[in-house]
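> give the three-dimensional model of this entry:
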Amino acid sequence: MTTNRKAARHVDIDALPYRACVGVALFNRDGLVFVGRRKSEAGPEHVGGGYAWQMPQGGIDPGEDPYNAALRELHEETNVRTVRFMAEVEDWLNYDLPRDVAGRAWKGRYRGQSQKWFAFRFLGESDEIDIRCPAGHRPEFDEWRWERLERLPELIIPFKRAVYERVAAEFAPLAVPA
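Alright, predicted model coming up:
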């Protein structure tokens, strides 16, 4: 008996590199942080019902400085430009994708992400935030809100939780009214 099924491509996930990425904690004047609910079609790396909330994040373009990538990603995902730099996490923070996701997310080229995190204070008005048509890019969020920083680890998909715990600990002194 013959079959036309292609053999599954085996990927040695542990040998794959991490995707260089940035993350942004955007604090409002009350010391709360922006979180967006990922659209269901936003990417294969976002699995697990009930864990769709996250802060803005995204890849670093070739030759791009991480700080500039953070500003670009923030604008592309939220339309926000009116910010003031507050801090950055000194280290790069890594997370691995679950094995069943790593072979298909980002075309199977990465085991996870290595992220550089930045904190900014939002100085604009709430009508500047536009997740439906952000900076002319495809929307990644379908809802957003301001949230207490210490709550973020419980909202994030479990495989990213350790990164969010570290970000929340590092930026905790910033989570105060301006």
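> contacts, neighbours, all on C-alpha from now
Will do.
> list the contacts of the residue positioned nearest the centre of the chain.
Centroid check for the chain by CA atoms, centre = their mean gives Gln57 as the closest residue, at 3.0 Å. Going by CA atoms under 8 Å, 6 or more residues apart in numbering, Gln57 touches 21-24, 70, 73-74.
> could you dump these to TSV with neighbour count and distance to Arg161?
Formatted as TSV, the contacts of Gln57 follow (neighbours: other CA atoms under 10 Å; distance: CA to CA, whole Å):
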residue	neighbour count	distance to Arg161
Cys21	23	16
Val22	27	16
Gly23	28	14
Val24	27	15
Ala70	27	20
Glu73	22	21
Leu74	26	21
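> Throw those into CSV and include secondary structure, thanks.
Compiled in CSV, the contacts of Gln57 are given as follows (DSSP: H, G, I helix; E, B strand; the rest coil):
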residue, secondary structure
Cys21, strand
Val22, strand
Gly23, strand
Val24, strand
Ala70, helix
Glu73, helix
Leu74, helix
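> including distance to Ile129, could these go into CSV?
Formatted as CSV, the contacts of Gln57 follow (distance: CA to CA, whole Å):
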residue, distance to Ile129
Cys21, 22
Val22, 19
Gly23, 17
Val24, 14
Ala70, 16
Glu73, 13
Leu74, 10
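> closest to Gly49 among those?
Gly23 (21.9 Å; CA to CA).
> identify the residues contacting the closest one.
Neighbours of Gly23 in contact, by CA under 8 Å, 6+ apart: 55-58, 70, 115-118.
> so which of the residues you listed sit within strands?
57-58, 115-118 (DSSP state E).
> so what's the residue count around the residue nearest to Asp96 when sequence neighbours are not counted?
Leaving out its chain neighbours, the residue that sits closest to Asp96 by CA to CA, 6 or more residues apart in numbering is Gly112, at 4.2 Å. By other CA atoms under 10 Å, 28 other residues sit near Gly112.
> alongside the first, I'd like the structure of this one:
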Amino acid sequence: MSATSDRPAARVVCLDRDGRVLLMHWYDHVSGLDVWEPPGGGIDPGETPLEAARRELTEETGLPGSAVLDRYVEVERDFTWLGVRYVKTECFFLARFGTSRPAIDPGELTEEEQRAYLGYDWAEELPEPIEPPELAKVVERLITDRR
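Reported below is the predicted structural model:
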């Protein structure tokens, strides 16, 4: 039986000039599965979701955190990673880049992330398996919502 965590987290949907979505590719050594998902991660104590999204974007991709807009949609998540089940609501923020496929430098990954990291892609179409499974709807909401 796996542990359960509700640690708050924030993610960033990055769109390049041509509307491609930046996805990070990870390998779960416990389950043997690999998954694609937008960059992001846990919110540290005292951080706002926006601050965490900006920090995580820079740590995982080398892209400027300042590109993350103060606009998000809440996404219900229920997934298992490295033997821990995560059940929570995450904020997914939007970042837009004016160039095609900006260069990525995942130079600040944690040791755990380095072991799991398989690469990245500026995807024209969302690959499988994708987390969250409804990512296409999340992207659409971020693009059309004007909060």
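> quick revisit: need the max-distance pair from the ones in strands among the contacts of Gly23 of the first structure.
Gly58 and Phe118 (12.2 Å).
> next, show the common contact partners of these two.
22-23, 70.
> what's the closest of those to Pro134 of the first structure?
Taking those together and measuring to Pro134 of the first structure by CA to CA, the closest member is Ala70, at 14.8 Å.
> now the alignment partner in the second structure of Asp30 of the first structure: which helix or strand?
Correspondence of Asp30 of the first structure to the second structure, assessed by TM-score structural alignment: Asp18. If you go by DSSP states H and E, Asp18 of the second structure is not part of any helix or strand.
> just give me the neighbour total for Val11 of the first structure.
Neighbours around Val11 of the first structure, by other CA under 10 Å: 15.
> measure it to Arg111 of the first structure for me?
10 Å (CA to CA, to the nearest Å).
> who touches both of the two?
By CA under 8 Å, 6+ apart, no residue touches both Val11 of the first structure and Arg111.
> alignment lookup: Pro49 of the second structure to the first structure.
Residue mapping for Pro49 of the second structure onto the first structure gives Pro66, with TM-score structural alignment as the criterion.
> show the contacting residues for that match.
For Pro66 of the first structure, the contacting residues are 21-22, 60, 116, by CA under 8 Å, 6+ apart.
> which of the residues you listed lies closest to Ser126 of the first structure?
Using CA to CA, the contacts of Pro66 of the first structure come closest to Ser126 of the first structure at Val22, 23.1 Å.
> how about the strands in the first structure?
For the first structure, the strands defined by DSSP E occupy 18-27, 33-38, 53-54, 57-59, 83-88, 93-96, 112-122, 141-147.
> does Pro134 of the first structure touch Thr78 like I think?
Yes. The pair Pro134 of the first structure and Thr78 qualifies as a contact (CA atoms under 8 Å) at a distance of 5.4 Å.
> which of those two has more neighbours?
Thr78 (25 against 20).
> which residues sit in contact with the closest residue to Trp146 of the first structure other than its chain neighbours?
Leaving aside its chain neighbours, Trp146 of the first structure sits nearest to Phe34 (4.7 Å; criterion: CA to CA, 6+ apart). Taking CA under 8 Å, 6+ apart, we find Phe34 of the first structure in contact with 25-28, 55, 144-147.
> can I get those in JSON lines with distance to Ala172 of the first structure and neighbour count?
Listed next are the contacts of Phe34 of the first structure as JSON lines, based on distance: CA to CA, whole Å; neighbours: other CA atoms under 10 Å:
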{"residue": "Ala25", "distance to Ala172 of the first structure": "11", "neighbour count": "29"}
{"residue": "Leu26", "distance to Ala172 of the first structure": "13", "neighbour count": "24"}
{"residue": "Phe27", "distance to Ala172 of the first structure": "11", "neighbour count": "28"}
{"residue": "Asn28", "distance to Ala172 of the first structure": "14", "neighbour count": "23"}
{"residue": "Met55", "distance to Ala172 of the first structure": "15", "neighbour count": "21"}
{"residue": "Trp144", "distance to Ala172 of the first structure": "21", "neighbour count": "18"}
{"residue": "Arg145", "distance to Ala172 of the first structure": "18", "neighbour count": "11"}
{"residue": "Trp146", "distance to Ala172 of the first structure": "15", "neighbour count": "15"}
{"residue": "Glu147", "distance to Ala172 of the first structure": "13", "neighbour count": "16"}
